[in-house]
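Q: what's the 3D shape of this:
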Amino acid sequence: MMKLLLLALALGCAAAVPVEENGALLQEVCQPHSRPWQVYLWNTKGGWYGEERCSGALINEWWVLTAWNCFVEPGHTMVSLGEHDLTVEEGTEQHIRVARYVQHGPYARGPSHSLAMVKLAEPARFTQHIMPVALPTRCTQLHEKCLVSGWGSTVPGQDEPNLILKCETQRVIDDKMCQIAFPLYWIEHAFCAKTIISTDNCLSDQGSTVVCGGELQGLFWSSSSDVGLYTRLCLYLDWISDIMNTPDPTPEPAWTTPAAATTW
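A: Now for the predicted structure:
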């Protein structure tokens, strides 16, 4: 009964009943563990449901992609893999600390480089519930159907996370429509997608993943009504490769007080 109550509270907007659209099932709650690359980032100082939380995508055993403005603090931020229901420990999870955090710059005022990479302190162990997602081999196509997933708020004006991973089907829209929706922010390094069913774009946590044709094509940056703005990952493949191939910086030696000189 308690779990059903938590599920009811988590469903914040749109109908709770799945909708059929041209044979495609449009769900609110993702099929459990159907997005094995989805990760939940949270700061141990703020707690499991604290303000410093966001989503991301596992791209190999060491690296996660997330949004530029996802607050990550190496040593304190944890990456939780194999999650679905945040209220229970299902035995599918792995919790790994962040060892390195690299933001793409400059960010300036817009989402042109709204992208960051997180390196895990130890490699993820792949299971049927934890697997990487493929990076794009092409850019998105107009009207292409994509699936957005994340734990973001589904209640307009609120910042509380969902307790269960949500999925939403969207279609890629024309860049001109994207510019109209985001006149101050859109540039060629971003793209927009619109919900198929008539409801607000609910999945509004930073780093929510956009997968089209089995490839990770975008990460959530902002939304306006039923249109989402996403980083166009196909334009960042060289940068991603460069970061992964760059050796970790050598930590500076700890400063110690020299021993007092001995006189005889």
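Q: Every contact and neighbour count from this point should use C-alpha atoms.
A: OK.
Q: Strands of the stretch 101-250 of the chain, residue ranges please.
A: 116-120, 145-150, 166-172, 190-195, 209-212, 215-224, 227-231 (DSSP state E, counting those that start in this stretch).
Q: what about the helices in this protein?
A: 2-10, 175-181, 237-245 (DSSP state H).
Q: can you put those in a markdown table and add mean neighbour count and distance to residue 45?
A: Formatted as a markdown table, the helices of the chain follow (neighbours: other CA atoms under 10 Å; distance: least, CA to CA, whole Å):
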| stretch | mean neighbour count | distance to residue 45 |
| --- | --- | --- |
| helix 2-10 | 12 | 24 |
| helix 175-181 | 16 | 36 |
| helix 237-245 | 12 | 27 |
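Q: would you turn those helices into CSV with distance to residue 72?
A: As requested, these are arranged in CSV below (distance: least, CA to CA, whole Å):
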stretch, distance to residue 72
helix 2-10, 25
helix 175-181, 29
helix 237-245, 17
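Q: which stretch among those helices comes nearest residue 103?
A: Minimum separation from residue 103 across the helices of the chain (CA to CA) falls at helix 237-245, 10.0 Å.
Q: Quick one: distance of the closest one to the chain centre.
A: Relative to the chain's own centre, helix 237-245 is displaced by 18 Å; criterion: CA atoms, centre = their mean, to the nearest Å.
Q: Pull the residues that contact that helix.
A: 63, 102, 117, 135 (CA atoms under 8 Å, 6 or more residues apart in numbering).
Q: Tell me what angle that helix forms with strand 116-120.
A: 30 degrees (axes from the mean of the first three to the mean of the last three CA atoms, to 10 degrees).
Q: thinking residue 76 is in contact with residue 99, fair?
A: No - counting by CA atoms under 8 Å, residue 76 does not reach residue 99; the two are 9.4 Å apart.
Q: From residue 229, how far out is the residue nearest to residue 224 when sequence neighbours are not counted?
A: The shortest distance from residue 224 to any non-neighbouring residue, by CA to CA, 6 or more residues apart in numbering, is to residue 181 (6.5 Å). Residue 181 sits 9 Å away from residue 229, going by CA to CA, to the nearest Å.
Q: One more, please, to line up against the first structure:
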Amino acid sequence: MNLLLVVVALGLAGASPLQDYKVCRPHSKPWQVYLHGGGVSCSAALIDNWWVVTSADCAPRSSSTIASLGEHDVTVSEGTEQHIQVSQVIHHSPYRSARSPLHSLVMIRLAQPARLTRYVQPIPLPTTCPQPGETCSVSGWGSTVPNQYEPHQQMKCITVPIVDDQTCENTFPEYLYWSPGMVCAGQSNTDNCMNNGGSVMVCDGQLQGVQWFRHGCQNPADPSVYTKLCRYNRWINDVMERYGPLRPTTTLPPRTTE
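A: As a prediction, the model looks like this:
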């Protein structure tokens, strides 16, 4: 009888070939941030107890956006979460210009500092740039199956190889131009889709990218594109110094800086 139950269970599992099994080990990515509310539903990375980074398309558009830290399953309360209102949004500019590279990067200042715990920890900025063939981890919420929608629930993790720039650029549609601020990861026969804006790419324990274009979710043979964080260390540190810690109760309007 027990054997029959096992066979039936395996048969039912086989009936759902698109089921997504890439769930992360809970709280294994303590730097991961879930941005939600105010028209935003994205991932981001905690780099300091006051600061979060994400891609330009994930920039909060109102003060009602919340940064949730210590999350795994965003549909339930696990007792590990910290929900902090967004205070200030600073875009790297120009984001899109005929004469300038694209810069898909936004820094978000929290209305109060994150309380660092085993579930909430910042990720170090990169000290070197990722190299083709290097293996990295990407985490976010949403489907990891190409061309399949899945609502945000448990955090997903995939493993991706860094792809050389020319190989990646060759897959671009005509309307998209290569930028030195891009780095690509994922290819045929590897994990390649994380259907969640701003998904976080970590290589060798350092933050190397936030997702920019989810090409691998439309065509599994195409690399997905990430903002190349190693090119932005100076700008990130300048922003944190310029807009340094203020009183936790201060709420500031969004601003743009270069």
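Q: Ok, which of the helices of structure 1 comes nearest residue 166 of structure 1?
A: helix 2-10 (9.4 Å).
Q: hmm, back to that, which among the strands of the stretch 101-250 of structure 1 is found nearest to residue 20 of structure 1?
A: Once the strands of the stretch 101-250 of structure 1 are compared by CA to CA, strand 166-172 is nearest, at 11.1 Å.
Q: Distance from the chain centre to stretch 69-82 of structure 1, please.
A: Computed by CA atoms, centre = their mean, the chain-centroid distance of stretch 69-82 of structure 1 equals 11 Å.
Q: Buried ones in it, by neighbour count?
A: Along stretch 69-82 of structure 1, these residues count as buried under the neighbour rule (16 or more other CA atoms under 10 Å): 69-74, 77-82.
Q: Other residues contacting it?
A: 33, 36-45, 52-54, 92-101, 114, 120, 129-130, 206-207.
Q: Could you pick out the buried ones from these?
A: 33, 36-44, 52-54, 93-101, 114, 120, 129-130, 206-207.
Q: Assign a three-state SS to residue 5 of structure 2, would you?
A: helix (DSSP: H, G, I helix; E, B strand; the rest coil).
Q: Could you find the counterpart of it in structure 1?
A: Matched by TM-score structural alignment, residue 5 of structure 2 corresponds to no residue in structure 1.
Q: what's the answer for residue 228 of structure 2, then?
A: So residue 228 of structure 2 corresponds to residue 232, using TM-score structural alignment.
Q: Look at the closest residue to that match other than its chain neighbours and say how many residues are nearby.
A: Of all residues not flanking residue 232 of structure 1 in the chain, residue 190 sits nearest, at 4.7 Å (CA to CA, 6+ apart). Neighbouring residues of residue 190 of structure 1 were enumerated by other CA atoms under 10 Å; the total is 24.
Q: Structure 2: which residue goes with residue 190 of structure 1?
A: So residue 190 of structure 1 corresponds to residue 182, using TM-score structural alignment.
Q: can you pull the contacts of that match?
A: Per CA under 8 Å, 6+ apart, neighbours of residue 182 of structure 2: 225-228.
Q: switch the cut-off to 10 Å
A: With contacts taken as CA atoms under 10 Å, 6 or more residues apart in numbering, residue 182 of structure 2 has the following neighbours: 101-104, 165, 168-169, 209-213, 225-229, 231.
Q: now residue 124 of structure 2
A: Shown in contact with residue 124 of structure 2 (CA under 10 Å, 6+ apart): 31, 45-48, 202, 205-208.
Q: Just tell me what it corresponds to in structure 1.
A: Aligned partner of residue 124 of structure 2 by TM-score structural alignment: residue 134.
Q: State whether residue 87 of structure 1 and residue 165 are indeed in contact, as I suppose.
A: No - assessed by CA atoms under 10 Å, residue 87 of structure 1 is found out of contact with residue 165, at 11.1 Å.
Q: Those two: which has the busier surroundings?
A: residue 165 (26 against 13).
Q: Return the subset of the contacts of stretch 69-82 of structure 1 lying in strands.
A: Taking DSSP state E as the definition of strands, those contribute 38-43, 53-54, 94-101, 120.
Q: Next one: the counterpart of residue 29 of structure 2 in structure 1 from residue 13 of structure 1, what distance?
A: Matched by TM-score structural alignment, residue 29 of structure 2 corresponds to residue 35 in structure 1. Going from residue 35 of structure 1 to residue 13 of structure 1 by CA to CA gives 21 Å.
Q: mind listing what the counterpart of residue 93 of structure 1 in structure 2 touches?
A: Aligned by TM-score structural alignment, residue 93 of structure 1 pairs with residue 81 of structure 2. For residue 81 of structure 2, the contacting residues are 68-72, 74, 119-120, by CA under 10 Å, 6+ apart.
Q: for residue 188 of structure 1, same thing?
A: 111-112, 175, 231-232, 235.
Q: if we can go back for a sec, from the buried residues of stretch 69-82 of structure 1, which single one is nearest residue 159 of structure 1?
A: residue 70 (14.0 Å).
Q: To which residue of structure 2 is that closest one aligned?
A: Checking TM-score structural alignment: residue 70 of structure 1 goes with residue 58.
Q: Ok, residue 180 of structure 1 next?
A: By TM-score structural alignment, residue 180 of structure 1 lines up with residue 170.
Q: Trace residue 52 of structure 1 over to structure 2, please.
A: By TM-score structural alignment, residue 52 of structure 1 lines up with residue 40.
Q: Tell me who's in contact with the residue nearest to residue 149 of structure 2 when sequence neighbours are not counted.
A: Spatial nearest neighbour of residue 149 of structure 2, chain neighbours left out: residue 143 (6.0 Å); criterion: CA to CA, 6+ apart. Residues near residue 143 of structure 2 by CA under 10 Å, 6+ apart: 18-23, 149-153, 155-156, 193-196, 217.
Q: Go again with 6 Å.
A: 149-150, 195 (CA atoms under 6 Å, 6 or more residues apart in numbering).
Q: cool, and residue 229 of structure 1?
A: So residue 229 of structure 1 contacts 191-192, 221-223 (CA under 6 Å, 6+ apart).
Q: now do residue 19 of structure 1
A: By CA under 6 Å, 6+ apart, the contact list for residue 19 of structure 1 reads 25-26.
Q: and what of residue 152 of structure 2?
A: 141-142.
Q: So what does it match up with in structure 1?
A: Residue 152 of structure 2 maps onto residue 162 in structure 1, by TM-score structural alignment.
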